[in-house]
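> here's my sequence, what's the structure:
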Amino acid sequence: MLYLAKIYVTYKPSILDPQGEVIKAALHRLDFNTVEGVNQGKYFEIKLTAADEAAASELVKAFTTELLINHNTETYRFDLEEA
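Okay, here's the model as predicted:
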């Protein structure tokens, strides 16, 4: 079956997000003063073939941890749907 993985990568909570801080400061300069925080990250859409959803999920976990994230600073979550 063909699946679409939507992968969201963000900094771990203990890591300062410098781009997020710059965006927050810019929003405050534009008078959007109610913004309390901004987290910036990466987004991937990957189509893959697998026997079933469980196998697709394991593939996504494997290639995400091996290639798409920095284990020291980033974390991820993903959604998986049939394509």
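> rest of the way, CA atoms for contacts and neighbours
Noted.
> and the strands in the chain?
2-11, 41-49, 74-82 (DSSP state E).
> looking at these, which is buried most?
Highest mean neighbour count of the strands of the chain: strand 2-11, a mean of 18 (counted as mean count of other Cα atoms under 10 Å).
> to compare against the first, here's the next sequence to fold:
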Amino acid sequence: MKAKVHVMLKNGVLDPQGEAVRHALGALGFEGVEGVRQGKVIELELSETDPAKAEENVRAMCEKLLANTVIESYSVKLA
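Below you'll find the model as predicted:
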């Protein structure tokens, strides 16, 4: 089973990488980009076959390692 985790900074948290991308896009002539939020995607290959148990395990991974839950939010999708 595969799991895909999307991690993003929470709203209101300064995103300096996103701001750098927004600025660079403007410098390259791409106008009208008013904001950029940058995140990360983590793909996991799991041996677990029970979807409920797999999601529970991945959420535990996010809480303990994959996301800084103080400033980041995450979502989990199983495939």
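> for the two chains, what TM-score is obtained?
Taking TM-score structural alignment, normalised by the length of the second structure as the basis, the two superposed chains have a TM-score of 0.92; 79 aligned residues with a Cα RMSD of 1.0 Å.
> before we move on, back to that, R29 of the first structure: which of the strands of the first structure is closest?
Proximity to R29 of the first structure, assessed across the strands of the first structure by Cα to Cα, is greatest for strand 41-49 (22.0 Å).
> the closest one maps to which residues in the second structure?
Aligned using TM-score structural alignment, strand 41-49 of the first structure spans residues 39-47 in the second structure.
> hmm, back to that, need the strands of the first structure in a markdown table with distance to H28 of the first structure, can you?
Putting those into a markdown table (distance: least, Cα to Cα, whole Å) gives the following:
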| stretch | distance to H28 of the first structure |
| --- | --- |
| strand 2-11 | 22 |
| strand 41-49 | 20 |
| strand 74-82 | 26 |
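> identify the residues contacting stretch 40-60 of the first structure?
Stretch 40-60 of the first structure is contacted by residues 1-11, 17, 19-20, 80, 83 when judged by Cα atoms under 8 Å, 6 or more residues apart in numbering.
> and with 7 Å instead?
Contact partners of stretch 40-60 of the first structure, identified using Cα atoms under 7 Å, 6 or more residues apart in numbering, comprise M1, L2, Y3, L4, A5, K6, I7, Y8, V9, T10, Q19, G20.
> with respect to E36 of the first structure, which of those residues is nearest?
Using Cα to Cα, these come closest to E36 of the first structure at G20, 10.9 Å.
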